[in-house]
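>>> quick one: sequence plus predicted model below, questions after.
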Amino acid sequence: MYALVLSLISSLLVGFFIKYLKIKEIKNLFVIVFVNYTVAIIVCYSLFNEAINLETLSNSVSYITLSLGILMPSIFYFLNKSLNKSGLAKTDIFQRLSLIIPVILSFWLFQELFTWSKFTAIALAFISIVLLLYKKSTKDENFNTLHLIAVFIGYGTVDTLFKILATNKNIPYIAALFLVFIFCAIVSGLYLFLSKGKIQKKFIFYGLILGILNFSNIYFYMKAHKIFSDSPTLVFITMNLGVIIGGSLIGKFYFKEKLTNNAVAGIVLAVISVILLALIQIDIL
């Protein structure tokens, strides 16, 4: 369970850090993103260099690692566009509801056993997401469908691909993770070149911090999937609900955002959902 908790904490810190920075210009964003993946490469190799060699890297090259290398930095672009065109409320809802993609695929790709207990927990999870995010809704009807759909599909696909990567016994996952970071750095470097981003020291520093947090998040997320390989739904839902609940609490106590009755009800349902999934995992339900 420690891997899931550490991944959740890292993910919360990543979200907090990005929100704290309030990066508006795309070129500045990709300076941070590029440095972030460069740092992730260095940290990954420094910690696990014995598991990274030509043989393990060659065994890690696949459509999964390449797809993740393209998708992960690309999501930053569409996320930024969606925030500017559609606003935080709609973007946040589409990002979190992307959970439906890996959850549904869990029963198809990963042969997870379907039970009515799991169905109840999943239903409560989605209701809680709607309640937690509804508080951010606005009357502004401006939105860009393409960017919202890109965020929805992008996050759902990345979650699913990481699950496939973590549970594929033919792929050494440390070397695969290292390779993903390399592909991400190349793609984000290309985005940075195209956006003509100016390298400033403060953005390099931000990228250093984000790189360490992001590496921790992805590494422990993959490790959690390996540990709970028989119950990917537990990982998917716990991570998403944990990020939303944690983000709501951080918003209230740090950013002084109001916690509505809908949000409180959503947190209660989310906790119930995660508890149900945990009880299912240990065969009590």
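Sure, I can see it. Numbering: from 1, shown residues only.
>>> switch to C-alpha atoms for all contacts and neighbour counts from now on
Fine.
>>> which residues of the stretch 51-200 of the chain fall in strands?
In the stretch 51-200 of the chain, no strands are defined using DSSP state E, counting those that start in this stretch.
>>> helices of that one, start to end?
Secondary structure of the stretch 51-200 of the chain (DSSP state H, counting those that start in this stretch): helices located at 54-60, 63-97, 100-106, 116-134, 145-167, 173-195.
>>> so which of those helices is nearest residue 274?
Closest approach to residue 274 among those (Cα to Cα): helix 116-134, 7.3 Å.
>>> now the closest one: buried residues?
118, 121-122, 124-126, 128-134 (16 or more other Cα atoms under 10 Å).
>>> closest one of the residues you listed to residue 96?
Using Cα to Cα, these come closest to residue 96 at residue 129, 7.3 Å.
>>> which non-adjacent residue is nearest that closest one?
Among residues not flanking residue 129 along the chain, residue 266 sits closest, at 6.6 Å (Cα to Cα, 6 or more residues apart in numbering).
>>> then residue 189?
What sits nearest to residue 189 in space, not counting adjacent residues and going by Cα to Cα, 6+ apart, is residue 34, at 5.7 Å.
>>> residues in contact with the helix or strand where that neighbour lies?
Assigning secondary structure by DSSP states H and E places residue 34 in helix 26-48. Helix 26-48 has contacts (Cα atoms under 8 Å, 6 or more residues apart in numbering) with 23, 52, 73, 77, 80, 174, 178, 181-182, 184-185, 188-189, 191-192, 195-199, 203-204, 206-212, 214-215.
>>> tell me the buried residues within the residues you listed.
By 16+ other Cα under 10 Å, the contacts of helix 26-48 give 52, 73, 77, 80, 174, 178, 181-182, 184-185, 188-189, 191-192, 195, 197, 203-204, 206-212, 214-215 as buried.
>>> second one coming, line it up with the first:
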Amino acid sequence: MIYLLLSIIASTLIFIVFKLFSKYNINTMQAIVFNYIFACTSGLLAYGEPISLSGLPQQEWFIGAVVLGLIFILVFNCMAITTQKNGLSVAAVASKMSVAIPIIFGIIVYHESTGLLKISGIIIALFAVYFTSIKKSSGIHIQKENIIFPVLVFIGSGFIDTSLKYIELNYVSKNDIPIFSATIFGCAALLGLLALTYQRIRGTLNIQFKNILGGIALGIPNYGSIYFLIQALRAENLDSSTVFTINNVAILLVSTLTGILLFKEELILKNWIGIALSIFSILLVALSI
């Protein structure tokens, strides 16, 4: 349970760092790329064994890590487009509602435990995600021509969580978790560096030191969120559907409360309903363990 708690804390720190980006006018794209570089570096430093770059492609989990790395940064870009075209609420709901994919996968494929408390908690959690993510009293409206972007965020985010569980269960040893995580972030960093190189060729790249600092501030908790989540998924007394439900809802709950306390964010009635449902759903799922 301690790893699940640490994953929630690390993910909440990511939220805080992102909020500070706008305050200090940090270039998000550049910071994201540097974030992946430093997250990769964190994994390499945490790995306690000699590192052989030539031997990495021989690892059973290598291809999966490469695919995840590419999807990481693609999903981020889709989230950015979704926010621009459909609003922040749509992006938040699409990202967090994707927890349904690994939950259903875990129950069907891994035959994970089900019961009235757990199923009720999961269903309530989905409602909690929706209500907590709404930031406008008018609700969520998606134009038909832009619906592809939130759909891609939903599928991509769900694919990432589902794949993390599948790969760590079948191919990643406990000692390889740091290098596995580092490889994911390293591949995402390479794709991001290609994008920055393209900007450089076009003459539109202007790297500032504060963007690098932003990347460092984001990279360390980003690595921690993945590392601790994988460790939580390996816990014998917690199945993946329980981990993903509590993790996603608790992150949304703590991030929302942090926004109120630190950034003086104002909530509408639906948000408070979402907070209440979040707490109730976590209790139900926790009691079902």
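Now that the structure is in, tell me what you want to look at. All of these numbers come straight from a predicted model, not from anything done at the bench.
>>> so the residue nearest to residue 129 of structure 1 touches residue 128, yeah?
Yes: Residue 266 of structure 1 lies in contact with residue 128 (Cα atoms under 8 Å); the separation is 4.1 Å.
>>> using the three-state scheme, assign residue 237 of structure 2.
coil (DSSP: H, G, I helix; E, B strand; the rest coil).
>>> for it, grab the count of nearby residues.
Neighbours of residue 237 of structure 2 under the rule other Cα atoms under 10 Å: 10.
>>> which residues touch it?
residue 289.
>>> then residue 228 of structure 2?
Contact analysis of residue 228 of structure 2 by Cα under 8 Å, 6+ apart lists 3, 4, 6, 7.
>>> state the helix or strand in which the alignment partner in structure 1 of it lies.
Alignment note (TM-score structural alignment): residue 228 of structure 2 maps to residue 220 of structure 1. Using DSSP H and E, residue 220 of structure 1 sits in helix 201-227.
>>> the residue nearest to residue 129 of structure 1 matches what in structure 2?
Using TM-score structural alignment, residue 266 of structure 1 pairs with residue 274 in structure 2.
>>> I figured that match hits residue 134, correct?
No: applying Cα under 8 Å, one finds residue 274 of structure 2 not in contact with residue 134, separated by 9.1 Å.
>>> pretty sure residue 133 of structure 1 contacts residue 89?
Yes: under the criterion of Cα under 8 Å, residue 133 of structure 1 is in contact with residue 89, at a separation of 7.0 Å.
>>> now residue 262 of structure 1, what's its secondary structure?
helix.
>>> which residues touch it?
Under the criterion of Cα under 8 Å, 6+ apart, the contact list for residue 262 of structure 1 reads 131, 132, 134, 135.
>>> if you set the cut-off to 6 Å instead, what comes out?
Going by Cα atoms under 6 Å, 6 or more residues apart in numbering, residue 262 of structure 1 touches residue 131.
>>> neighbours of residue 19 of structure 1, how many?
By other Cα under 10 Å, the residues close to residue 19 of structure 1 number 11.
>>> tell me which element it falls in.
Element membership of residue 19 of structure 1, judged by DSSP H and E, is helix 2-21.
>>> what's that helix in contact with?
213, 217, 220, 221, 224, 239, 243.
>>> count of neighbours near the second one?
It stands for residue 217 of structure 1. Neighbour tally, residue 217 of structure 1, other Cα under 10 Å: 24.
>>> what separation do you get for it and residue 188 of structure 1?
Going from residue 217 of structure 1 to residue 188 of structure 1 by Cα to Cα, to the nearest Å gives 19 Å.
>>> and what of the first one?
Applying Cα to Cα, one obtains 17 Å for the distance of residue 213 of structure 1 from residue 188 of structure 1.
>>> separation between the residue lying closest to residue 40 of structure 2 once chain neighbours are set aside and residue 41 of structure 2?
Counting by Cα to Cα, 6+ apart, residue 40 of structure 2 lies nearest to residue 182, which is 4.1 Å off, once chain neighbours are set aside. Distance from residue 182 of structure 2 to residue 41 of structure 2, counting by Cα to Cα: 7 Å.
>>> what do you get for residue 57 of structure 2?
18 Å.
>>> residue 29 of structure 2 too?
For residue 29 of structure 2 relative to residue 41 of structure 2 (Cα to Cα), the value is 19 Å.
>>> which of those two has more neighbours?
residue 41 (21 against 17).
>>> residue in structure 2 matching residue 35 of structure 1?
Taking TM-score structural alignment as the alignment basis, one finds that residue 35 of structure 1 is matched in structure 2 by residue 34.
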